[in-house]
Each structure stands twice: as structure tokens, then as C-alpha cells.
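1. Any chance you could fold what I've pasted below:
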Amino acid sequence: MSRRFSLTATAAFAASLAAVAAFAPTAAAGPLDLTRTAPAPLFQERAQDRLTVTVAGTDITRADGTYELKCGPTGGTHPEARSACARLDELAGEGKNPFAPVPEGQMCTMQMGGPATARVTGTWQGRSVDATFSHKNGCEISRWQNLVPVLPAARG
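-> Below you'll find the model as predicted:
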């Protein structure tokens, strides 16, 4: 019984060596290079998003000003940094670029939402950002609302 087990184990070991040899590189025998066969890390460190948000004319005294927003990890001087970063993560998960301008030729309602303006500059998802926002028509109001709380919920 012991001899049968030994023969079976030896045959299995030989078969596994043959299988490994079939997939091994054809280069001269040498130490096995494990760095080329190592699996990719499960979690890759995300570059930190850094945005400067400048807001004016919101008719909300504490909302106007310039704020730094850092996400991944959350930080900066933005008054709602955690919620703002969560919103940006949500938009990234949907594959949307919230900083893209209104497409040329887009039909927009002719409504004036007030004098509020904002400019966002910096880096988001590894891309450079330089976007302006206003309330000059329905499309621009919608763009702004899409970014609340990165931008304040302006009243005017």
C-alpha cells in the first residue's frame, strides 16, 4: 500500500513539473523571476483630487469665497468637504465629467437664475480641471445643481 502511494505521489509530482516546464520561459536555466509573474495589487493608491473652488454672487454670505477641496483623503478648507468628495466619487462612478461645458448647440431654457458664478480649477480623476459655472440659463443652472455640494446651493 505504501509503495502504491509513493508511486502515485511521484507520478503526480513529475506531471506537475512537466506542466510547469511547458509554461516556463525558454531562456537558459537560472533563478525563477517572480517579479514578472506577481499578480497586480488588489487596491491601487488613487491620486489625490485637489480642487480650488471660487464662488461669488450666491446671495449666501458664507458660501462666497475661495475654498480648497481635497479628496482621497478628504481635506482642505471646503465647508462640506466630505459631502463634496462623496458627490465627486458618485459622479466618477457614473462615468460622468461634471466639469464638461454645456455642448455647443445645446437647447437651453432662457431663464436667469441670478448672478452666481463659480470657477473650479485643479485636478480630478487625474485630469486637469478649469471650469466655470453660472446661472445664466437652464443648462448652466442644471450643471451647477449637479455639483452641489461641491458648489453651494445658490439662491440667486
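2. can we go C-alpha only for contacts and neighbour counts from here?
-> Fine.
3. For the residue nearest the centre of the chain, which non-adjacent residue is spatially closest?
-> What sits nearest the mean C-alpha location of the chain, by C-alpha atoms, centre = their mean, is residue 125, with 4.2 Å. Among residues not flanking residue 125 along the chain, residue 49 sits closest, at 6.4 Å (C-alpha to C-alpha, 6 or more residues apart in numbering).
4. Strands of this protein, start to end?
-> Counting by DSSP state E, the chain has strands at residues 49-56, 65-71, 75-76, 117-124, 127-134.
5. Need these in CSV (columns: mean neighbour count).
-> CSV is the format used below for those (neighbours: other C-alpha atoms under 10 Å):
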stretch, mean neighbour count
strand 49-56, 21
strand 65-71, 19
strand 75-76, 16
strand 117-124, 19
strand 127-134, 17
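6. Would you reformat these as a markdown table and include distance to residue 95?
-> Listed next are the strands of the chain as a markdown table, based on distance: least, C-alpha to C-alpha, whole Å:
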| stretch | distance to residue 95 |
| --- | --- |
| strand 49-56 | 16 |
| strand 65-71 | 17 |
| strand 75-76 | 23 |
| strand 117-124 | 13 |
| strand 127-134 | 13 |
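7. thought the residue nearest to residue 125 was touching residue 128?
-> No. In this structure, residue 49 is not within contact of residue 128 by C-alpha atoms under 8 Å, at 9.9 Å.
8. which neighbours do the two share?
-> Overlap of the contact sets of residue 49 and residue 128 (by C-alpha atoms under 8 Å, 6 or more residues apart in numbering) consists of residue 122.
9. next up, for comparison:
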Amino acid sequence: MVSSLQAAGRRVLVSSLAAVASLVPLTAVPAAAAGAMPPPVRPEDQAPRSGPAAAAPSGDHLTVVVRNAGARRDGTYQVSCHPDAGRHPDVAGACRTLDEHTRWGRDPFAPVPAGSDCTMLYGGAATAHVTGTWAGRPVDATYDRRDGCEIGRWDRMVPVLPKVG
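-> Model (predicted):
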């Protein structure tokens, strides 16, 4: 009698473990993928592979104009991502940073919210203007280093923007 109860208990235990093990892949994959990847590139945002439109930038393409950051940092830079290309000191790093800051429902180029408490720390006269298209949306963002909030906003975009200070 005891051995038949033990055998039944083992069967219940084994079937319970099997059921739990079968659920792990269903719950682990979405949790790991949620927020870890940038939004997918839509077909209409991809650069054409040939023809006259191939020379024109499309998809994730930004123009970055930097002023007053220093002789080796000032200039106009072109960054295209997905695939990575452009005239920029660190195209791959810039695309990686942009992808890391891209989340559904959030603008990675958003200005500091009005009414934010910011330290009165001056980070220099450097300015940047970023225009183009990112994640299918138009971009027209300005950056400076006039206080702690703006310095933090700038630093989050390094290496898209040059490291200053």
C-alpha cells in the first residue's frame, strides 16, 4: 500500500514539474525582450538598395550640428542607422546610444520638462542641433549645457553629441 502511494506521489510531482518547465519559455522570452530592443524598422523607413533613391537618406538618419564645443568637436555630422553609415566620429556608438534610448511612447530627444529643478551648474557654451528622422518620426532638437538638467540631457546622447568637459 505504501509503495503505490509513493508511486502516485512521484507521478504527481513529475507531471507538476513538467508543467512548470513548459511554461518557463512562454514567460521568460517576452519579459527578456520587453524594452530590450528598439522599435522595429518599418519597410518604408529602410534605405533602398539600388536606383536613384538609394543615394537619398531614408529611415533613421540624423544631421548633428555642433558649435562652441571645441575645435575637434565642432562641425556637421551625418548619422544613419539600420544599417550604420555616415560622416561621424563614432557611427556605431551613436546608433547604439540612440537604440538604447528609444522606447515606445518616449521621445529620446525630448527637452527637459518645464518646471524641472536643475542645479545651477554651467557646462559651457557648447550647443547642438539635431534634425532628421528617427524611428519613423521627425526630429528637430536643440541641446546646450546651461544647467545641470541640460548637461545631463547632453551627456545621455554621447557619442551622438561629443563628450564635453
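10. picking that back up, the residue nearest to the centre of structure 1 maps to what in structure 2?
-> In structure 2, the residue matched to residue 125 of structure 1 (TM-score structural alignment) is residue 135.
11. Residue 105 of structure 1 too?
-> By TM-score structural alignment, residue 105 of structure 1 lines up with residue 115 in structure 2.
12. where exactly do the helices run in structure 1?
-> Counting by DSSP state H, residue ranges of the helices within structure 1 are 2-23, 81-93, 138-146.
13. Check structure 2 for its longest helix and report it.
-> Criterion DSSP H: the longest helix present in structure 2 is helix 2-33.
14. coming back round to it: quick one, which of the helices of structure 1 is nearest to residue 100 of structure 1?
-> Of all the helices of structure 1, helix 138-146 sits nearest to residue 100 of structure 1, with 8.9 Å by C-alpha to C-alpha.
15. what range in structure 2 does the closest one sit on?
-> Going by TM-score structural alignment: helix 138-146 of structure 1 matches residues 148-156.
16. Would you mind pulling the contact partners of stretch 20-39 of structure 2?
-> 99-100, 102-104, 135.
17. which residue sits closest to residue 87 of structure 2, ignoring its sequence neighbours?
-> residue 78 (5.0 Å).
18. quick one: what's aligned to residue 102 of structure 2 in structure 1?
-> Using TM-score structural alignment, residue 102 of structure 2 lines up with residue 92 in structure 1.
19. Spit out the contact partners of the residue nearest to its match when sequence neighbours are not counted.
-> Of all residues not flanking residue 92 of structure 1 in the chain, residue 125 sits nearest, at 7.8 Å (C-alpha to C-alpha, 6+ apart). Neighbour list for residue 125 of structure 1: 47, 49, 92 [criterion: C-alpha under 8 Å, 6+ apart].
20. next one: residue 97 of structure 2
-> 157-160.
21. List only buried entries from the residues you listed.
-> With burial judged by 16 or more other C-alpha atoms under 10 Å, the buried subset of the contacts of residue 97 of structure 2 is 157-160.
22. Just the residues contacting stretch 132-150 of structure 1, thanks.
-> 53, 80-81, 83-85, 87-88, 98, 102, 108-120, 151, 153.
23. rerun that using 6 Å as the cut-off
-> With C-alpha atoms under 6 Å, 6 or more residues apart in numbering as the test, stretch 132-150 of structure 1 has contacts from 84, 108-114, 116-119.
24. And residue 116 of structure 1, what's its match in structure 2?
-> Aligned partner of residue 116 of structure 1 by TM-score structural alignment: residue 126.
25. Could you measure from its match over to residue 23 of structure 2?
-> Noted for residue 126 of structure 2: a distance of 53 Å to residue 23 of structure 2, by C-alpha to C-alpha, to the nearest Å.
26. Please identify which of these two sits among more neighbours.
-> Ranked by neighbour count (other C-alpha atoms under 10 Å), residue 126 of structure 2 and residue 23 place residue 126 first, with 19 against 10.
27. ok, that one - contacts?
-> Neighbours of residue 126 of structure 2 in contact, by C-alpha under 6 Å, 6+ apart: 67-69, 144.
28. how does it look with 8 Å?
-> Residue 126 of structure 2 neighbours (C-alpha under 8 Å, 6+ apart): 66-69, 144-145.
29. What is the nearest of these to residue 84 of structure 2?
-> residue 66 (20.3 Å).
30. Next one: the closest one relative to residue 103 of structure 2, how far apart?
-> 25 Å.
31. With residue 116 of structure 2 instead?
-> Taking C-alpha to C-alpha as the measure, residue 116 of structure 2 falls 22 Å from residue 103 of structure 2.
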